Structures are given as structure tokens and as C-alpha cells.
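turn this into a model:
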Amino acid sequence: MATKLDQLTVDTIRSLTVDAVQNAHHGHMGMPLGTAPMGYALWRYYLKQNPHDTHWFDRDRFVLSAGHGSMLLYSLMHMSDFPLSIEDIKKFRQLHSLTPGHPEIHKTAGVDVSTGPLGQGFAMAVGLAIAEAHLADRFNRPGFPIIDHYTYVVSGDGDFEEGVTQETASIAGNLGLHKLIVLWDANHVTSDGPLTVSNQEDELAKFAAMGWYTLEVKDGNNIDEIRLAIEAAKRSSSRPTLIKVNTVIGFGSTMAGTSDIHSDPVSESEAAHMRQSFGFADKPAFYVPDEVKKGFAPMIEHGEATELAWQQMWDKYRAAYPQDASVLNRIIDEKLPLPDIADLEIHGDMPTRGASGKILNSIYPEYSVLVGGSADLGTSNKTTITDEFFMSQHRYAGPNIYFGVREFGMAAIANGITLHGGLRGYTGTFLVFSDYMRSAIRQAAIMHTPTIFVFTHDSLHVGQDGPTHQPVEHLMSLRAMPNITVFRPADSTETKAAWDIAVKSTDRPVAIILNRQPVPELADSDMDKAERGAYVLSDAPNGHHPEGIIIATGSEVSIAVEAQKQLNADGQNVRVVSMPSWELFEQQDKAYQETVLPASVSRRMSIELGATLGWQQYVGMNGVRMGWDQFGESAPAADIIKEIDFTADRAVRMYRAAYVESSVVQ
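Okay, here's the model as predicted:
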């Protein structure tokens, strides 16, 4: 039975929320006011966490998918003795504080996932649950459940309107992820008004159809009813669980149950009314009763004792299964030896997507933390680990996932897999469909999460599938994003560099951009040099200082080399620079950049079969940019290339027209 202390704690969460939002003059108080009972019931009685060791590997993961309600999380963290002080609560939504407007994983110890864009927290939680199931299936042994934790989610009505939630819920149901439990804050209100104006679906029926176990709590203020639902969910052994908890947004406010209390501070009289509703009228702002903190002592003690018991089990596991324990220990510590990609015998004329597939399959046996796949294009993207099986609700140990045609969900799940710790999520699809994934890619960049995104079919060479499948602006769009490495290799050697960069990345996602058509293995391509982002692939002949530079990426590097031959034959002394990654080149020191692109050489040209916007930074405002700034057409690729004359001969003409013939006229 719920106690007076339970209710006092719930009211403290609500009072802290009002104080923090009023103090910040900004924020969302409606959701935390309504969800305080469910958040408290989960954290106090079920969440397996040690607040004094926020990185314990077998802890339960908690995701506040409705990230705008962050004060629910911060209040719970403070009261349960996570490293978040009342002074931190007072700095809610202030510059450099540990309590930003939406939870951020690298700012606040104990935050497992950065959330805010609705639906993505839910989706990443599916990835967290997949990671747990995968590691448990690989490493648990009879009597040794060394990986055994739940993923809990608090989602709101808005989350369920986002398509990415539906995509990933379907995958979770198909995989039977029974350690995924979602508490749905069903307050029936969105920012603009009642939920019914935009959504009257039976979500419970929909989720049941997707293979979920569904429950409903009629009264979101009834802690006992909430606890019974969570306990029922934990007894499910074959399905994820959705618990619909009917709540009242802005509980305690005169605006409760309406969109008026969804966000923003309220008047001081309204705030005073709410404090009085919670029994805090005579208390100072940010007041937390001592008995509330003491009330979390059993949760803290349980977490510490559970971690200690886990450590003791780990010692016995290590003695009983030393080889498995050795691998798992390195996975947990993220110290699995990196694969030696440089020594792979992968070379010759082939599509870079083919080289990528060979590399992936070659490195997996020694780097078995890769988990992912493709959005129904595995055979085309070459992202299937061919000697391993696909995950199913009966076997999770396989590294391959059937994502189906769900690009956004795939990307978000891969982020969750990576965020879990120990594993590296990766994805595959056509470059043009990066548009579907963009918000999840951006979220990976914000979270400094090194998810690997493989994109194939990178230009008009897609051919007969036409303009809907031919990327034009996508490379530049990805390059515009902060904290991501975009790498477009020219041949199999540079593709090895791309994968080497990807597996070594620890603080940013990597997008590997690959072509469909065969490309020649370039005589002087160099993996080590490619990892610096740009390098001199072919210099001016006979030791001459270059008079001009052609910069190219991917399949267009071979065009640049052919153009160089013709220009050098005319005495132009042209250098070819392969630039697979702008971001990596920008990380090099100025001295190295000068050796590749000397400031004294103003005759510059870029060749890339895509948008030319942005190349001015390397070729100058008056430099020559050979690219494509229009949509394509449906035709055989060879016919398209002939139609637009994207050839070495055209490159030579453009270079000569800009730098040779114009100088003669002058």
C-alpha cells in the first residue's frame, strides 16, 4: 500500500518542478506534475541502479523519451543521491548547468540517453533493449545471468504520434524484447490542444497487434495501481510491455488537464496555488524534506548490494568461463582489440560498396561488437555479416538485424545499441535515404555517439531508378552537420581507411559514402594518408611545383587522374588531391594542409558528382567546380553520364577555359 512518505515524495517532485521552471522563467512543468507518481514508483521500487556508480554495466537503463519533462528526471536523480545537487536544480536551463532543458548524456551523470526530439528516446530504448538481449544470449550461462537488466521508458502522447515510434515498436514486438517496459504518460493533451484533435487511435490495440503486451492504469495518481502494472510487465517473458497510465497534465494547477499548462512558467499567484496544493505553501523554494531523501535509502542500498552481488557472480563466472569472461570484460571496458584493417588483402577494381562488405565480414570475427544491418537493402548495401545469423525472438546472439523498410527507426536503434555500451551499432541504406535518418544522425552527433552509418549508391550512377534515388545534395548536407565524420573513399584502399576511422571513432558518428559502380584501384592511393582527410594522390610531373590542383572525392578521383594526364601532357603541371573527408582534413595542422593545398596555387578545381555548394572553401570563389546541381533522370547510368558529359575530357575543357585560355586572352 502507498504510504504517506510515498505521497510526500510525489508532492516534492511536483514542488521542485514548479520552483525550477519559475526560477528559469522557462520550461515544461505540465508533464512532470502529471507523471510524478509513475516516475517515483518506478525509481523507488523497481529501477536497478547504483547512484554512486552510474556506469555499472548491468544497471537498468532509463529513458525519458518525453525529454521536455526533464524536471521529473532531475528531481528523481537529486532525491535518490545521484551526483546532482539542489544547486544544480536551481540552475535548471542555465548556461553550462548539469540540468539542461532536455536531458543530455554527457552533461549529467546517470542520464543514459539524450532526448528531446519526440519518438527518438523510445526508438533508442529499443536499441538499448536489443543490446541487452544480444549480450545476454551470447554470454549468459546456466546459473550466471551476467547480463540481466531492463530498459524502462517514460513516453508521452506526442511520442506516439511520431512515425519513428511506430517503426521501432514494430521491430521490438517482432523481436519479442520482453525486458523493454514503456510507461505511457497518457494525459490526452498536446501543446496545441486536446489529443483528440489530431489522434483518436486505439494505441493499445495497435501495440497489441505489433506483438506487445499491453496494460492500462486507470488512475495515474494511484501508486499501487502503477506498481501492480510494472510487476505484471516484469512477468512477461516473450513480449515488450506498454503500460498506458492515464494522468492529468499539470496536476495541482487551475489549468490542469489543458494545454495551457503544457509549457512555460505561470503567474506567481498560480505558482503559489500549486505549492499550496502540494502542501509546500509555507516552505522555501527548492525545499526537499529530509525524510524524502531518507526514503530513497532502500533503493540506494539495494542498488549497491545488487552491484556487489553482481561483482561476486562475475568473479565466479570468470573462474568457470574464463574465455567468455575475457571477451566480455573487454567488451564492457570497450577495450576489444581493434581490427588490423591495413593488412586486409582487399584490393582491385570493384565498387567501394563491395570493398566495404568484404571489410565488414573480414573484421567481424575479431571485432565482434558490431551489431546492425540494413533497411531491407542488405544484399545491395553489403552490410550483412554473411557467416552469422539474424536476430529473432528466439536467438539474439546474431549480429544481423532485419530492420525492414524503416530507415529512421534503424538509425535511432543503432544509436541505442551504441549508447548501451560495449557494442557498435551500424546501419546501411542508399545515400538518398539519409534524409529519412537525418534527425537520428544529428542526435548521434549531439550525443558524441560513434554509430557507423553506411550509405551506398552515392550519385547519379544509380541510373534507371531515377531522380528519387539519385543523391545530389546529400553529401553537402551531411558535411554541414557538426561533429560527424563524412568519408567518401575513391577505391578499396581508401574504403579500408573509412572503416578504420569508423571503428576507431569514440566521440562522433561516421558516415561512409560508397558507390554502386566499379571503380579502378588507384595506383598511388594510400590508406594512412587518406585517414588525414586529403592527400596528394598524384603530383605534378618531374618534381615540378604544381601550377594547378584538382581536388576530387570518391569515384570522381579516377576522372581527376585522367584529366591530370591530359593537362600534364600539355605542360600544365597539375596535382591531384584525393579528399575523402573534409572533416578529417580540417583537423590537420596548418603545415600539413599547406603541403596538400599550397596557398600559392590559386588554380584549383573540384570534381564531385553532386552539389557544388561548399567547394568554394577549397577552390576559392573563382575556382572551377565540376559537379551537378540538378536532379537526375531515369536512364542507364552510362547514358546519364554521357548526357551530362561528366568525363575527364570535360574536366580538361573546364580547367583550360578557366586557367589556360583565359590567361592567353589576357
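
rest of the way, CA atoms for contacts and neighbours
OK.

list the buried residues in the helix ranked longest in the chain.
Looking only at the chain and at elements set by DSSP state H, the helix with the highest residue count is helix 297-320. For helix 297-320, burial by neighbour count (16 or more other Cα atoms under 10 Å) applies to 297, 299-300, 302-304, 306-307, 310, 313-314, 317-318.

quick one more, to check against the first:
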Amino acid sequence: ILCWIYDNNKITIEGPTDLAFSEDVATRFIAYGWNVTRVGDANDLNMLDRAFGTFLKELERPTLIIVDSHIGYGAPNKQDTHSAHGEPLGEEEIRLAKRHYGWPEDARFLVPNDVPTHFQQGIGKRGKDLRGAWMARFKDYQAKYPELAGHLYQMQHRQLPNGWDRKVPVFPPDAKGLAGREVSGIVLNALAATIPWLLGGAADLAPSTKTRLTFEGAGDLTGSNPSGRNIHFGVREHAMGAIVNGLSLSKVRPYGSGFLIFSDYARPAIRLSALMEIPVVHIFTHDSIGVGEDGPTHQPIEQISSLRAIPGLMVFRPGDANEIVEAWKVIMELRHEPVVMILSRQAIPTLDRMKYASASGLAKGAYVLADPSDGYPEVLLLGTGSEVPLCVQAHEQLAVEGIKSRVVSMPSWELFEQQSEDYRRSVIPPDVPARVSVEQASVFGWGSYVGTEGHSIGMKSFGASAPLKELAKKFGFTVEHVVAAAKAQIARHQPHTTIAQR
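Next comes the predicted model:
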């Protein structure tokens, strides 16, 4: 049961709240179905005690306690003013406030000797007793239900059960492939079936994001079914982000999902998950101009770059079905890092891993997917997500023409940057300056990998409403365009020689 205390001091940084706020907060929360009570004076301890007692007796609804207070209480010249909100009181006003409280006016950081004792005998003892009672209760629970107690211990310590990934499939080569969101849904269900505390949902988009848990017993989380694993957040991206943050703090492993274009609504909560270092999983599908006819209002451009800019947030944009599998394996073992998983709406070919490198290379953030059959690469093709198979096709075409290229799949820049310098240089060799990056998103950030003399094929404008094939042609996401860019890079970086030298 939830209790929320609303401090009603009627002051904002700019002045009185009635400058811009006339809402009847109590009526609004009553309309939500909350239990609402009010304390007319923040210093009335008897009324506060009574309000908390009302909360403790309410077992069906959350409680809002509206407490009327005075900002800067006791400071004679600053009480009930906006200057008490964001400015220091100043030496003289502090002295006057201390006089109001009957406190030694010249004392600084004064903590009377009785205060630590009071806290130790109150909060300290109460906390110790509660902890001891909890541990005794858990010990009894452990004796009666050893398996469930084991789950609770693992959950609280952010561990995983034995065999947690045993149901995760391996996907065979498939030229047609599967949509990234579809593969992720399959993997998510396989993981949740073996990890009881993995749960989540979508901002009213689960049928599209493929995040519904469908195995027997998953169910919906409702008031009458608290064990349900599917959460219906409604059209509330920001609230969804805040809720999954709170769930993560309780040590369950939550995820929320939506369309990538709507990640902007959830951004403050996503940022806080990084700030708090909690392993929330934010799943975003419909990741590019690949949404086609939905047009530029629904086609993400700058979102991937902006998410990569958040410190401590790990962004994954896997390139085929088996990279999605490996991404989930990495994600589930994270204990402090939040993740954004970015997935395609459209089908992506599943690469033949007997011909190309294992998708397990994803664990290092970026890896060499394909190399020349003989010799050193003349040009590097760097890609993420649905553009990785495009880079592979260009690589094959270049090989037919006798040009040696390397394909580097870069699903997670953040993970790649955590690797040793030797590894990073082995994947993107400094002595191969001819480089082309390919990503259906803003090119912002790719300069770190292609350099000032490299070339980035990406989005430098908003998208357009048209079938995906037409959009790919319009914006240069074709084999022909990638091949031409690779050749231009080689020509640009070849040493200039004279006819006589040749």
C-alpha cells in the first residue's frame, strides 16, 4: 500500500503557485480513487500522527496526505516567500531563525549529545529489530520452501538461476529472416520462463513490440492477479519508465517497451535509470525509416544518437536474429547498467554463421563479422542493426570485383569502448583509413569510428512516407550505394602516384 505526502506550501521559485496553478489536487486524487486526507499545519504532530494512522488502516487504496506548510518556517523575513525556495537565507536571517527556535544563535553544526542516543534508541533499535525479525522469518520460509527462498535470494543479489538460458534458441540461416521485434519476443519468453522475476510490458503497444509473455501461467498483472507477469502501462511512456525504475529498485528484473520514436517521452526516466545504475531493460522497436508509410512523424532519426549520449546507458542495436540472442544473454548478466534494446519492425536476414563470424562476438560490443578470403582489407564497412546484412551484401559484391573489405558489426558502442585498446584496434585497424559506416539513423557520432576522412551513410534529414524499398533507394541504403562509397573511400586514401612511377 502506497502513501504519498504532498507538501502544500503554495510557493514556487518564481513566486506564489497561483501564478500558474489553480488545480484542486485533493479532488483530482479523489477522482483517481485515492484515499485523501489533509493536515492543516505541518507542525501539528497530533494531526500528522492521525493522518498516518488513517493511511495504515486503508488496505485497498493508496493514500495522499496533503500537508499545508510554510516554506522557510521561522525565518521572519523569508517565510512564505519564493526567495526561501532557491536562495540561501543569509547569516543574519539564519541567526533570526535560530532565535525563533530558541537555538543557540552562534552555534554552527550543533548536534547535542542526546541526539545520536535518541536516534539509536529509536530508528536504530527499530531497524535492527525489524531486520532480525525479517531474517528469522526468511529462515523459516527457507526451511519450508527452499526453492522459492533460493529464488528470492538470487533476485535480491541480482543473480540468475542455474540454466537460465537453456531455452534460448539458435536461429538457422535464413535469407528472408525475421523482424528484430519478433525474434526478441521469442527470446524474451524463453528467458522469462526460467527467470521468475523477469516481468514487464508495453505502453499500450505489446502486440507491436512483441513483448507479451505468452507461456502458461504468465498472465496479466491486475488487482485480482498480483502474480501476473504482463504489465499494461497504458499510453504512458514516461510513467512506464518511472515504474520499471521502481520495480528494479525492489530487485525484480523489469522491462518496458514502445516504439523508438516515443523514447523521447520516456527519456527523463531512462536517464534516471542510468544515474541510479539499475539494470532496467528499455525495449524500443520500429527503429528507423523501416516503418515506411507511417512517415517522418514515426520514423526515428536522432533518437539513437541521443540515447548513446546518456552516460552509463548501454544501447544495443543487433544485426540479425542470433545477435539478438547474444544481446539478451549479455543484458541478463548486467547488474548495474540499464539497457536500451533497439529492434526492427521489418524482417532482417539471418546470417550464416558457418560462413561469417559467430554472433557471440557481440559480447565485446563490436566484432569482425566478415574479412577478405585472402589478404588485408582495403576498406572497412561498419554497421548496426538492419544495415549489417546490407554491409555483408556490399562486402560480397566488392569481393566479386576483387576489392578486399572487412565488415564490422557494431551493435553496442558502449560495450565496445569498454574493451582493451588492442582489441579495438584489431577490429578497426588505424592503418585502414578507408571506412564507410551504414546506419538508418542520424550520422552523429560515427565520426569517432570513420574519422574525419571517412564516409557515413545515414540520415541527414527527416524521413518520408513511402514503402521501405523506395525509402532505401532515396536515402542511399542500397548495395550499389554502399559499394560506390567504399570504392570512393579507397580512391581517396590511396597514395597518389605519377604515371612514370606506375
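
sorry, back to before: got the buried residues of helix 297-320 of the first structure as TSV, with distance to residue 222 of the first structure columns?
Supplementary listing: the buried residues of helix 297-320 of the first structure in TSV, determined by distance: Cα to Cα, whole Å:
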residue	distance to residue 222 of the first structure
297	22
299	20
300	24
302	24
303	25
304	28
306	28
307	30
310	33
313	37
314	38
317	41
318	44
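
how about the equivalent of residue 493 of the first structure over in the second structure, what does it touch?
Pairing criterion TM-score structural alignment: the partner of residue 493 of the first structure within the second structure is identified as residue 322. When contacts are counted by Cα atoms under 8 Å, 6 or more residues apart in numbering, residue 322 of the second structure is found next to 170-171, 350, 359.

which residue packs closest to whatever residue of the second structure lines up with residue 366 of the first structure, ignoring adjacent ones?
Under the alignment by TM-score structural alignment, residue 366 of the first structure pairs with residue 194 in the second structure. Closest residue to residue 194 of the second structure apart from its sequence neighbours, by Cα to Cα, 6 or more residues apart in numbering: residue 164 at 5.4 Å.

surely that neighbour forms part of a helix?
No - under DSSP: H, G, I helix; E, B strand; the rest coil, residue 164 of the second structure falls outside any helix and is assigned coil.

so it touches residue 187, yeah?
No - taking Cα atoms under 8 Å as the definition, residue 164 of the second structure is not a contact partner of residue 187, at 11.7 Å.

re earlier: tell me the secondary structure for the match of residue 493 of the first structure?
For residue 322 of the second structure, the secondary structure call by three-state DSSP comes out as helix.

what does stretch 310-330 of the first structure correspond to over in the second structure?
So stretch 310-330 of the first structure is aligned with residues 134-154, judged by TM-score structural alignment.

need the distance between the two termini of the matching stretch.
Chord length of stretch 134-154 of the second structure, first to last residue, is 17 Å (Cα to Cα, to the nearest Å).

quick one on the thing from earlier: who's more crowded, residue 164 and residue 187 of the second structure?
residue 187 (24 against 17; other Cα atoms under 10 Å).

show me what contacts residue 370 of the second structure?
Under the criterion of Cα under 8 Å, 6+ apart, the neighbours of residue 370 of the second structure are 356-357, 392, 395, 406-408.

what's the span of stretch 523-534 of the first structure from first residue to last?
With Cα to Cα as the measure, stretch 523-534 of the first structure spans 16 Å from end to end.

could you do stretch 280-295 of the second structure as well?
Looking at stretch 280-295 of the second structure, the gap from its leading to its trailing residue is 30 Å under the measure Cα to Cα.

in the second structure, what residue corresponds to residue 123 of the first structure?
Taking TM-score structural alignment, the alignment leaves residue 123 of the first structure unpaired with respect to the second structure.

now residue 123 of the first structure, what's its secondary structure?
helix.

residues making contact with stretch 554-562 of the first structure?
Stretch 554-562 of the first structure is touched from outside by 488-491, 514-515, 519-520, 522, 538, 550-552, 576, 578, 580, 607-609, 647-648, 651, with contacts defined as Cα under 8 Å, 6+ apart.

stretch 181-201 of the second structure now?
For stretch 181-201 of the second structure, the external contacting residues (Cα under 8 Å, 6+ apart) are 151, 155, 160-161, 163-165, 167-169, 209-215, 229-233, 244, 252-257, 285, 321, 324-325, 328, 343-345.

which members of these are classed as buried?
The neighbour-count test (16+ other Cα under 10 Å) marks 151, 155, 160, 164-165, 168, 209-214, 229-233, 244, 252-257, 285, 321, 324-325, 328, 343-345 as buried among those.

just to revisit the earlier point, what about the contacts of stretch 554-562 of the first structure, which are in helices?
With helices taken from DSSP H, the overlap with the contacts of stretch 554-562 of the first structure comprises 648, 651.

out of the contacts of stretch 554-562 of the first structure, list just those in strands.
Secondary structure assignment by DSSP state E places 538, 550-552, 576, 578, 607 of the contacts of stretch 554-562 of the first structure in strands.

got CSV for the residues you listed, with distance to residue 267 of the first structure too?
Shown next, in CSV, are those (distance: Cα to Cα, whole Å):
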residue, distance to residue 267 of the first structure
538, 69
550, 63
551, 60
552, 59
576, 65
578, 61
607, 59
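
who wins for most neighbours among the residues you listed?
The member of these surrounded by the most neighbours (other Cα under 10 Å) is residue 578, with 31 neighbours in all.

what does that one correspond to in the second structure?
For residue 578 of the first structure, the residue aligned by TM-score structural alignment is residue 409.
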